[in-house]
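1. Sequence isn't available, so here's the structure alone:
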């Protein structure tokens, strides 16, 4: 039976609860325990799938096809434990489930209320799979005091009462602001946050305090006294140069020991931190730098491409180089030559996205990389734009485009070499979709197999011809154009097992130009960089020697 750790946040949002949860999971693993991490989000969307990346950052996709919060990406990258649909839930999904149950008559005609029906649904979700691991870490999204979070806080209060004594603990993450004018580190916001938490029946066992520097002994003692925690359970979370130093930093501060002490686990196993020491060494002792441009349409918010940025960092670790990323807005190139902005980069990555905005700039970017022989990685929409560029500028299909853009404009303007997915095989049945279906949860989502062409560059990179990668898209390259494109050198070197859906394209006369329909960044980890990103950064490293 699992022990439960509930991670809450206070004072302000975006303090790094997801990172703290992930790092704690990694530390418990280092002591030999099995873990699973779970996210409870108070927003009313059923999932983040239909949100703009500007609203909530990237959408992280699990193997079993769930569209989830980006924190699940942190969980996977730090622990290596593949997330599942049962590891992420929103208030919207909770209320949707409750209302579906009510419509079926499951509540026997009772009046449906937040307590007990909503809170019971949350508690049932938290308990899923609790017999599979030693520790279940549950992060509550938002900040204590938010009105939409109240059912979740009440649910975890009830949950801890339902479980045997000592099976649940609470970790509260807060901010200790430094007032420069007075030269003081202020504890009052944390005291008020804990007071708010206690007013709803929750008392933190451990405080994790974000600050720019160490917490002086006087302030630590004050926090312990007024927040009713042990002084060794006041953990400093200082700003770090890299998020991948977090497990080591939290260990130095004693977070993992404080957790085990709170559960009264003794004796405690010694942590094996060699993996994280190696990761830190690769980050802080690079043997060179490569400059890579990410040409996207959501570049104003870097969290929109969080997994891509981290996967490039992992690729840098694999090659002992620092990856210097520059974010470039694809709309810059809609009406001008990209050369002025992209010259000098050692490699170019064009990520996924939705809608027509910025796509002409992405097409020009693919053309620039192809003609200048610069390493290029196109992901999802980035692959589709590379195919359209090849169709227009090499295969002679001057009006080549995507059905997505015609649908958006409400009129036919292009010869669609990219069309909406009408059907695909998922497990033992066929999924069918219409162009005007609901947007939420209707894409080709989750892990699917692909078959790579033997002898191709991509097969050489993977070291196999059978792969499984995660997908999130509703448009696909039309294979009826395959022969025409392959004649000019753009090979379809990865296909779905039934041979109907293109998964990978690559140029034969280019040192490194690959487009993939899937999202390899979602499976990359600092201690196990994804082979595509590792080789892409290797190619960038080679390119840097030629610039």
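-> Here it is on my side, so go on. The structure displayed is predicted, hence computed values, not measured ones.
2. contacts, neighbours, all on C-alpha from now
-> Fine.
3. what comes up buried for the helix or strand hosting residue 123?
-> Element membership for residue 123, per DSSP states H and E: helix 119-127. Of all the residues in helix 119-127, those buried under the rule 16 or more other CA atoms under 10 Å are 119, 120, 121, 122, 123, 125, 126.
4. right, and out of those, which lies closest to residue 448?
-> For those, the minimum distance to residue 448 (CA to CA) is 26.4 Å, reached by residue 125.
5. Skipping adjacent residues, who's closest to that closest one in space?
-> residue 86 (7.3 Å; CA to CA, 6 or more residues apart in numbering).
6. what about versus this one:
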């Protein structure tokens, strides 16, 4: 059975629990252990799929089609372990399951209560796959004391109490604020946070203390004394230049050793950190720099495109260059020439999004990239805008557009080059959708295969003609326009295995112009960059050398 590490947070949110969890998972892997990471979110949404990116950042999609918290992206990027639907759960999902069981009569007429019914549902979730790995790392969203998180804290307390002794430990992440006026790090918020945990029956075994200043040894001793934690289990966590320094930094601070000591695993296997040393070396010693513009809709919140930004960093690692990402609001180009703003960049990336706002600006960005021979990477909506741009500019369809925008406007304004996907094949069965269906979980989600055209640029980049990538969309490019677009040089170089759904397009007469319907950024890792991002950055490097 797996050993469980429960990661909680206190004092303030956004301290980096997800990053600490992912880095710890990578360190345990480096010592030869197998790991799986999970996220328990207290919000009442069933999943983040219907939440605005401005509310919750990026929605990370798993191979099996779950829409999850962006922290699962960190987990995958640091450990390489593909997340599953069972690795993410919210209060909304838990309560939904409980109420469904109540309606079916599964509780045999009992009064339904948070304890034991909700907490039992959470514990059942925690136990899934417990025999598959050595360590299960479970991060609890929010901070201790949040009213919505109480059922989760009670559930992990019960789970630990019911498990064999030494099977579970608790790691608590807190903040040590620095008061410049007095020149002091203050430990009291951490003490109060731990006291709050202890009041609900949880005693942390390891404390990870975020701080902008070095933590003096006397302060570590003080924290250990007042929080009832061994001094060597008080782990400093300082700001880093790159998140990929975290495994090495946490190892140097003793995090993985403190965790193994808490489990009584001695002697601990020696870690092999060569992969992370190479990643950090490539980041710290680049041999050049490229500037890439992301022309998107949600650029005010970088977390909305978290995986894309990280995948570009991975592409830089592959080419040993620093990637300078600049965020540009696509709506700025809706009524103006993008040339003056984009001419300083070596490549342009247009990401996904929902709704009409900013789409004309994305189309203008695609026109600029095509005409100026600047590398262009269109992802999901970015591919659709590239197809609409080609239809308008090259194929003689001046009113080309998307059914998505006509639906929002309530009338037909465009020739729908992009249409609402009403049915598709998933595995061995047909999926059907209607415009009036619920929004949550009704898109084409998860991993699907694609067949690439022999001799195409993408086939050369992948090194194969059969790929599998993750999707999240409900609109598709209509293949009835394929002949006209290909006659003008926009090749449909990747299709679904049945040949009905376009997956990739590319301009044959362009140095690097590729649009993909899927989300390749979701599978990129610093030690295994996605081939499309690696080659996109390579193309940007070539442009930078010509400037």
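-> Now that the structure is in, tell me what you want to look at. Predicted model, so just to flag it, every value in this text is computed and none were measured.
7. coming back round to it: okay, the buried residues of helix 119-127 of structure 1 in CSV with distance to residue 413 of structure 1 next?
-> Below are those laid out as CSV (distance: CA to CA, whole Å):
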residue, distance to residue 413 of structure 1
119, 51
120, 52
121, 48
122, 48
123, 52
125, 47
126, 49
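8. on that earlier part again, distance from the helix holding residue 123 of structure 1 to structure 2 after superposition?
-> For helix 119-127 of structure 1, the mean deviation from structure 2 after alignment is 0.3 Å (mean CA distance after the TM-score superposition for structure 1).
9. How about residues contacting that helix?
-> By CA atoms under 8 Å, 6 or more residues apart in numbering, the surrounding residues in contact with helix 119-127 of structure 1 are 38, 86, 94, 97, 98, 138, 151, 152, 154, 155, 156, 159.
10. Surely residue 40 of structure 1 touches residue 141?
-> Yes - counting by CA atoms under 8 Å, residue 40 of structure 1 touches residue 141, with 5.9 Å between them.
11. residues in contact with residue 87 of structure 1?
-> Residue 87 of structure 1 neighbours (CA under 8 Å, 6+ apart): 37, 38, 39.
12. Helix or strand: which one has the second one?
-> If I follow you right, that is residue 38 of structure 1. Residue 38 of structure 1 belongs to strand 35-41 when assigned by DSSP H and E.
13. That strand to helix 119-127, inter-axis angle?
-> 150 degrees (axes from the mean of the first three to the mean of the last three CA atoms, to 10 degrees).
14. Superposed on structure 2, what's the mean shift for strand 35-41 of structure 1?
-> Averaged out, strand 35-41 of structure 1 is 0.2 Å away (mean CA distance after the TM-score superposition for structure 1).
15. who does that strand touch, helix- and strand-wise?
-> Judged by 3 or more CA pairs under 8 Å, 6 or more residues apart in numbering; DSSP states H and E, strand 35-41 of structure 1 is in contact with helix 17-30, helix 71-79, strand 88-90, strand 135-140.
16. closest one to residue 400 of structure 1 among those?
-> Here helix 71-79 is closest among these (CA to CA), at 35.2 Å.
17. so what secondary structure elements neighbour the closest one?
-> helix 17-30, strand 35-41.
18. what packs against the helix or strand where residue 307 of structure 1 lies?
-> Assigned by DSSP H and E, residue 307 of structure 1 belongs to helix 306-318. Judged by 3+ CA pairs under 8 Å, 6+ apart, the packing partners of helix 306-318 of structure 1 are helix 274-284, strand 322-329, helix 531-544.
19. what sits up against that helix?
-> With CA under 8 Å, 6+ apart as the criterion, helix 306-318 of structure 1 contacts 57-58, 70, 73, 279, 282-283, 286, 322-323, 325, 351, 521-522, 524-530, 533-538.
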